[in-house]
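Asker: This is the structure alone, sequence omitted:
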């Protein structure tokens, strides 16, 4: 029995019952095929074949241990449990445009913020700048326009080499202030202070800072312009789940999740994207679901670490609920719970089921006469 089902009263004897089909939420449950009926001091069990075979009456005494739980009121959430991989968001190719000999490269795992030296060719710095629009593809100088100029202006303002009143970060024009701000950046990193940006002096990548994940070149290599020197990710933490493609509709952007980390601790997160292109591997078709941890610091720095993800697909508040294994399937096709009155008398109360909270082992119920803290019979573990 789970923690959510731990008995709080003395144990009694009633039959063990199975888990019925869920009425609502995005997940389905198996149909219960064993029906328990309280008969005086014993228990009658009627077994139904879900495939239509003849039913059989097997009324008998049982010595299965039971316990008492209570009807509770509160919030329930429907969840699906999936295996995931904890790592860093993004996968970027660092393409070199400088000619010469590679003289300095970063180590795998090193974090480099924009405005700092990414690597060196012929001893000259190649600078990382944030650029979400286009990669570097030409020399830039006073009077030029374009998206590459726009991202240069935005980077110079973000790095405080100019104020917003001096350079509009959304401007795509290389003007006087761009010239002076660029000279300050070049001085800071030890490059020649020309106020012009030659092709190969900067690498534009979307994140504000990158984490090196792979280095393809070695010091001393000939740096032929256009080669992919290394790979990088952002420093944003991310969990990726390879979800069965037929479950894609069960998960949506914004769904809340609970991430269980390798150290056993849990932390919340939110679904940030659900893949639309399926991948087939070893007869399994999946889509990638990406999750952003709400508190990235507690996830540590492990890369490609296995985690478990409980995705919340539906939530109900202020509802009555009982442990799932308190449900009895009745001969008429519905469900009931076995209530124990204050005087010790046992009786069946018909209920309708709502949302199932698998992680808590609880199910939403409605039924005449059910009240908070009422005692009900559940199987003992």
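Answerer: Looks like it arrived, so ask away. Since this is a predicted model, take the numbers as computed values, not measurements. Residues are numbered from 1 along each chain as shown.
Asker: use CA for all of it now, contacts and neighbours both
Answerer: Noted.
Asker: Quick check, residue 284 in contact with residue 242.
Answerer: No: in this structure, residue 284 is not within contact of residue 242 by Cα atoms under 8 Å, at 10.0 Å.
Asker: what about those two, which has more around it?
Answerer: residue 242 (19 against 12; other Cα atoms under 10 Å).
Asker: do you know how far that one is from residue 84?
Answerer: Computed as Cα to Cα, to the nearest Å, the residue 242 to residue 84 distance reads 7 Å.
Asker: Also residue 313?
Answerer: 17 Å.
Asker: Residue 272 too?
Answerer: Using Cα to Cα, residue 272 is found at 14 Å from residue 84.
Asker: Look at these two and report which has more neighbours.
Answerer: More crowded of residue 272 and residue 84, by other Cα under 10 Å: residue 84, with 26 against 17.
Asker: ok so the more buried one is a strand residue?
Answerer: Yes: according to DSSP: H, G, I helix; E, B strand; the rest coil, the state of residue 84 is that of a strand.
Asker: who touches it in this structure?
Answerer: By Cα atoms under 8 Å, 6 or more residues apart in numbering, the residues touching residue 84 are 239-242, 306-309.
Asker: go with 10 Å
Answerer: The contact partners of residue 84, taken as Cα atoms under 10 Å, 6 or more residues apart in numbering, are 238-243, 259-261, 288-291, 304-310.
Asker: from those, which would you call buried?
Answerer: Among these, those scoring as buried are 238-243, 259-261, 288-291, 306-310 (criterion: 16 or more other Cα atoms under 10 Å).
Asker: ok, and here's another one to check against it:
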């Protein structure tokens, strides 16, 4: 019986790194947008919640039938609607006698009893997460637990939504009831456990965002989002042969737009950061110096190399250009790595322009849009 449960749990741990990788980018965006930074305890709880959900789901659906063309279950109905029917199953299958306490130990070996215990324990962590992290009331926790349980039951009785010809497990109203009980037990237990754990709603209470350093991860997400927006129009302008399309896009998006929004682009707005200069408002000179070095010089050299290949310049010039560009990019990469591992060092385009990133307050984000 124990192996029956250990098998799906092992699969959950094996596949957790993949799920965590897919979960990380949305998680970072939401956390940066909501809080302005990543709190390690908040991140730990959310990843544990993801791991729990994976374990619970695998425990419900595994093991799978050998073929999608499975045989119908040997049952008159695909659903069991009689509440507390598990009591009848336990009485029928167990060797326990009420008058003989020495036989009670046999309950721990009976499938019907262990199935009830499993259904209760399955959602105990869910109730704990709902109370401790999401700070829900008991009624909300109960409804969410029932919703989770109903999702599990529907997944089973539909053969994973039609993937299998027939259900390989049946819908059981007792499972809903026991799952709901487990969620409520977890909800109550979380109140006791919360005495020794940090309160989620108090984590940011003594955090001064103005003193927090903007991480390279936060900046990297802003960079990816900005260029995800810019690449389609850049491709269109290149196809229709608009002269200096790269320069036009860089100037419009990274110089003019931040000047109008006082340091914001769409990507920076998404993760709650903005550029700051030496004055109250960032200047055109500062923006031109920063993005002139970053995108017009460094980025422009790489774009020019690509275009030179398209226009088929002399092979000797192409090789020379490639060698110079390789040395140039290598120097930039080394400089970036040195700044990455030494927080006291600043990127050259930041140092020359006198600009840097700050985390914006929620009130400021509400007033300003990119």
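Answerer: Everything's here; your move. What you see is a predicted model; the values in this text were computed from it and never measured.
Asker: TM-score for the pair, please.
Answerer: The TM-score (TM-score structural alignment, normalised by the length of structure 2) is 0.23; 152 aligned residues with a Cα RMSD of 7.2 Å.
Asker: sorry, back to before: can you work out which residues contact both of residue 242 and residue 84 of structure 1?
Answerer: The overlap between the contact sets of residue 242 of structure 1 and residue 84 (Cα under 10 Å, 6+ apart) consists of 288-290.
Asker: so of those residues, which ones are in strands?
Answerer: Mapping those onto strands (DSSP state E) picks out 288-290.
Asker: Same list (these) but as a markdown table, adding distance to residue 38 of structure 1.
Answerer: Putting these into a markdown table (distance: Cα to Cα, whole Å) gives the following:
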| residue | distance to residue 38 of structure 1 |
| --- | --- |
| 288 | 48 |
| 289 | 47 |
| 290 | 49 |
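Asker: between those residues, which is nearest residue 44 of structure 1?
Answerer: residue 289 (46.9 Å; Cα to Cα).
Asker: surely the closest one meets residue 271?
Answerer: Yes: judged on Cα atoms under 10 Å, residue 289 of structure 1 makes contact with residue 271 at a distance of 7.2 Å.
Asker: which residues of structure 2 fall in strands?
Answerer: Using DSSP E, the strands of structure 2 run over 79-80, 171-172, 273-276, 356-359.
Asker: pretty sure residue 113 of structure 1 is touching residue 203, no?
Answerer: No: in this structure, residue 113 of structure 1 is not within contact of residue 203 by Cα under 10 Å, at 12.0 Å.
Asker: Measure how buried residue 27 of structure 2 is and give me the count.
Answerer: Neighbour count for residue 27 of structure 2, taken as other Cα under 10 Å: 16.
Asker: what sits against it?
Answerer: Residues in contact with residue 27 of structure 2 (Cα under 10 Å, 6+ apart) are 20, 33, 38, 43, 46-47.
Asker: Serialize those to a markdown table and add fields for neighbour count and distance to residue 26 of structure 2.
Answerer: Listed next are the contacts of residue 27 of structure 2 as a markdown table, based on neighbours: other Cα atoms under 10 Å; distance: Cα to Cα, whole Å:
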| residue | neighbour count | distance to residue 26 of structure 2 |
| --- | --- | --- |
| 20 | 14 | 10 |
| 33 | 19 | 10 |
| 38 | 17 | 13 |
| 43 | 15 | 12 |
| 46 | 15 | 12 |
| 47 | 17 | 12 |
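Asker: ok but residue 156 of structure 1 is inside a helix, no?
Answerer: Yes: judged by three-state DSSP, residue 156 of structure 1 forms part of a helix.
Asker: rewinding a little: can you name the two of the contacts of residue 27 of structure 2 that sit furthest apart?
Answerer: 20 and 33 (19.3 Å).
Asker: picking up where we left off before, quick one, which of the strands of structure 2 is nearest to residue 132 of structure 2?
Answerer: Closest approach to residue 132 of structure 2 among the strands of structure 2 (Cα to Cα): strand 356-359, 27.2 Å.
Asker: residues near residue 176 of structure 1, how many?
Answerer: Residue 176 of structure 1 has 14 neighbours, counted by other Cα under 10 Å.
Asker: what about it, distance to residue 340 of structure 1?
Answerer: Distance, residue 176 of structure 1 to residue 340 of structure 1, using Cα to Cα: 84 Å.
Asker: try residue 210 of structure 1
Answerer: Noted for residue 210 of structure 1: a distance of 62 Å to residue 340 of structure 1, by Cα to Cα.
Asker: Mind checking which of these two has more residues around it?
Answerer: Relative neighbour count places residue 210 above the other of residue 210 of structure 1 and residue 340, with 27 against 18, counting by other Cα under 10 Å.
Asker: where's that one, which helix or strand?
Answerer: strand 209-215 (DSSP states H and E).
Asker: other SSEs contacting that strand?
Answerer: strand 72-88, strand 92-95, strand 111-113, strand 124-130, strand 228-233 (3 or more Cα pairs under 10 Å, 6 or more residues apart in numbering; DSSP states H and E).
Asker: Which one, of these, ends up nearest to residue 362 of structure 1?
Answerer: strand 72-88 (7.6 Å).
Asker: That closest one to strand 209-215, inter-axis angle?
Answerer: Computed with axes from the mean of the first three to the mean of the last three Cα atoms, to 10 degrees, the direction of strand 72-88 of structure 1 lies at 60 degrees from that of strand 209-215.
Asker: Return the set of buried residues in stretch 46-57 of structure 2.
Answerer: Neighbour-count burial for stretch 46-57 of structure 2 flags 47, 49-57 (criterion: 16+ other Cα under 10 Å).
Asker: now do stretch 301-311 of structure 2
Answerer: In stretch 301-311 of structure 2, counting by 16+ other Cα under 10 Å, buried: 301-302.
Asker: mind listing what's buried in the longest helix out of those in structure 1?
Answerer: In structure 1, with assignment by DSSP state H, the single longest helix is helix 176-189. In terms of neighbour count (16+ other Cα under 10 Å), helix 176-189 of structure 1 has its buried residues at 177-186, 189.
Asker: Compile those into CSV and extend it with columns for distance to residue 321 of structure 1.
Answerer: CSV is the format used below for those (distance: Cα to Cα, whole Å):
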residue, distance to residue 321 of structure 1
177, 66
178, 64
179, 68
180, 68
181, 64
182, 64
183, 67
184, 65
185, 63
186, 66
189, 63
